[in-house]
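Undergrad: Could you look at this predicted model? Sequence included:
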Amino acid sequence: MTGEKSADEPVRLLLVEDHAAFRQALAFVLSRQPCFEVVAQAGTLDGARAAIGRGIDVALVDLMLPDGNGADLIAELRETNPSVRVLVLSASLGEENLSRAREAGADGVLDKTVSPGEIAETVRRLRSG
């Protein structure tokens, strides 16, 4: 057994976003697609850390969280699951934050203002390699 997912298995998502309304709306939109399963949501780094062991395929991570920077979570996600893909989804995309996210190993970066369709398409691309 290789641990790879078959094409018909949903992509398991972790959403890390401190704005609950945005996070819940995103979870709703993504979970309505047959290829995605939102397995955990968190509004803080601590909440996200509690979900790390849930077999996450793709984590969507905000950078500015109440208890720290989401970039700090990326290395922890990768330690637990080296194949996890991380999409930074943030409104705080200044050069310092972008550099920090890239150095931490983010696979992609999107501004929160993009459409839900663009987010979904980016998650699909990240998961497929």
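TA: Perfect, thanks for sending it. Residues are numbered from 1 along each chain as shown.
Undergrad: all contacts plus neighbour counts: C-alpha atoms, from now on.
TA: Noted.
Undergrad: And the helices in the chain, which stretches?
TA: Remark: helices assigned in the chain by DSSP state H are 20-31, 45-51, 71-80, 95-104, 116-128.
Undergrad: what's in contact with the fourth one?
TA: Residues external to helix 95-104 that are found in contact with it (C-alpha atoms under 8 Å, 6 or more residues apart in numbering): 63, 71, 72, 74, 75, 88, 109.
Undergrad: Could I get the buried residue list for it?
TA: Across helix 95-104, burial judged by 16 or more other C-alpha atoms under 10 Å covers 97, 98, 100, 101, 102, 104.
Undergrad: next one: the third one
TA: For helix 71-80, the buried set under the neighbour-count rule, 16+ other C-alpha under 10 Å, comprises 71, 73, 74, 75, 77, 78.
Undergrad: Identify the residues contacting the residue positioned nearest the centre of the chain.
TA: Nearest to the geometric centre of the chain sits residue 60, at 1.6 Å (C-alpha atoms, centre = their mean). Each residue near residue 60 by C-alpha under 8 Å, 6+ apart is listed here: 13, 14, 15, 16, 86, 87, 88, 89.
Undergrad: then this one, side by side with the first:
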Amino acid sequence: MPTRMTERMTGAAQIRVMIVDDHALFRQGVGRLLEAAGMRVIAGARDGREGIRFAASLRPDVTLIDLEMPGLSGVQTIQATLQERPASRIIALASSVDPFQSIRAREAGAKGCLTKTARGDELVSLIRRVHAGEPVLDVTRPKRVAFPDTALSLRECELLRLVAEGLGNHEIAVRLSVSEKTIRNRMSQTFAALKVHNRTQAAVYALRTGIAVLH
């Protein structure tokens, strides 16, 4: 049976939330926070498989899914949950600011992403926006970084990250297990989409948008 938490009956408009995370204390803490904000936490799942099962049977309004769980990963859990119930509204929870982790969650179908270090009011606000079907920015990105206005695929972002690291076409081809010709073609397409003219401009774009990070 799902893990039941204290439920406040404050009306039909109450948002029903499920939390999927392998840490019980985190589930309990977030549950108390959301209930204090007038939401209803209907279940807590300790892993991805349990979360998929609960989502199908309980049909929560919004589901919070940890991206870093043992066994079935957060991205796999998002994908499977949406296969079972395409109308699911999912928010991915990340342990750190990682643009690639966020992109994977988005491509899997998450409506929003948030780091676990975010303030409680940020989580509450994001849940309300996702529940209302409002567009949301990617709040796992550093606040100093602008959200890209060009929709890039995971493949294109990976290419830009490697360019920003200073790798040449041959090195990138080896890293991605494709031919140099394929890399040249992808590079031309990506540069055209971004309206940049050379590798330096592409690298600057990647760094400014958070796709690549200087170490």
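TA: Structure received. Note that the structure is predicted; figures quoted are calculated from it, not measured.
Undergrad: about what we covered before: of all the buried residues of helix 71-80 of structure 1, which two lie farthest apart?
TA: Farthest apart among the buried residues of helix 71-80 of structure 1 by C-alpha to C-alpha are 71 and 78. That separation is 11.5 Å.
Undergrad: re the thing from before, would JSON lines of the helices of structure 1 with distance to residue 37 of structure 1 be doable?
TA: Formatted as JSON lines, the helices of structure 1 follow (distance: least, C-alpha to C-alpha, whole Å):
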{"stretch": "helix 20-31", "distance to residue 37 of structure 1": "6"}
{"stretch": "helix 45-51", "distance to residue 37 of structure 1": "14"}
{"stretch": "helix 71-80", "distance to residue 37 of structure 1": "18"}
{"stretch": "helix 95-104", "distance to residue 37 of structure 1": "24"}
{"stretch": "helix 116-128", "distance to residue 37 of structure 1": "12"}
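Undergrad: residue ranges for the strands of structure 2, please.
TA: Along structure 2, counting by DSSP state E, strands occupy 16-20, 40-45, 62-66, 90-94, 112-115.
Undergrad: Check the mean deviation of the longest one from structure 1.
TA: Between strand 40-45 of structure 2 and the corresponding residues of structure 1, superposition yields a mean separation of 0.9 Å, by mean C-alpha distance after the TM-score superposition for structure 1.
Undergrad: in structure 1, what residues pair with that strand?
TA: Alignment of strand 40-45 of structure 2 against structure 1: residues 37-42, by TM-score structural alignment.
Undergrad: same deal with the third one?
TA: Residues 58-62 of structure 1 are where strand 62-66 of structure 2 lands when matched by TM-score structural alignment.
Undergrad: what's the longest helix in structure 2?
TA: In structure 2, with assignment by DSSP H, the single longest helix is helix 180-194.
Undergrad: Which elements pack onto that one?
TA: With contacts taken as 3 or more C-alpha pairs under 8 Å, 6 or more residues apart in numbering; DSSP states H and E, helix 180-194 of structure 2 sits against helix 154-164, helix 169-176.
Undergrad: If you count neighbours, what's buried in the last one?
TA: Okay, so that is helix 169-176 of structure 2. Of the residues in helix 169-176 of structure 2, 169, 172, 173 count as buried by neighbour count, 16+ other C-alpha under 10 Å.
Undergrad: Repeat that for the longest one.
TA: Applying a neighbour-count criterion of 16+ other C-alpha under 10 Å, the buried positions in helix 154-164 of structure 2 are 157, 158, 159, 160, 161, 162, 163, 164.
Undergrad: Residue 207 is in contact with the last one, correct?
TA: Read that as residue 164 of structure 2. Yes: shown here, residue 164 of structure 2 and residue 207 form a contact pair, counting by C-alpha atoms under 8 Å, at 7.3 Å.
Undergrad: do you know how far residue 43 of structure 1 is from residue 62 of structure 1?
TA: 9 Å (C-alpha to C-alpha, to the nearest Å).
Undergrad: wait, I meant residue 111 of structure 1
TA: Taking C-alpha to C-alpha as the measure, residue 111 of structure 1 falls 10 Å from residue 62 of structure 1.
Undergrad: So for the two, which residue has more residues nearby?
TA: residue 62 (30 against 14; other C-alpha atoms under 10 Å).
Undergrad: Can you give me every residue that contacts the more buried one?
TA: Residue 62 of structure 1 makes contact with 16, 17, 18, 70, 88, 89, 90, according to C-alpha under 8 Å, 6+ apart.
Undergrad: if you skip the residues just before and after it, what's nearest to the fourth one?
TA: In this case it means residue 70 of structure 1. residue 63 (4.1 Å; C-alpha to C-alpha, 6 or more residues apart in numbering).
Undergrad: list the contacts for that neighbour?
TA: Shown in contact with residue 63 of structure 1 (C-alpha under 8 Å, 6+ apart): 69, 70, 71, 88, 89, 90, 92, 97.
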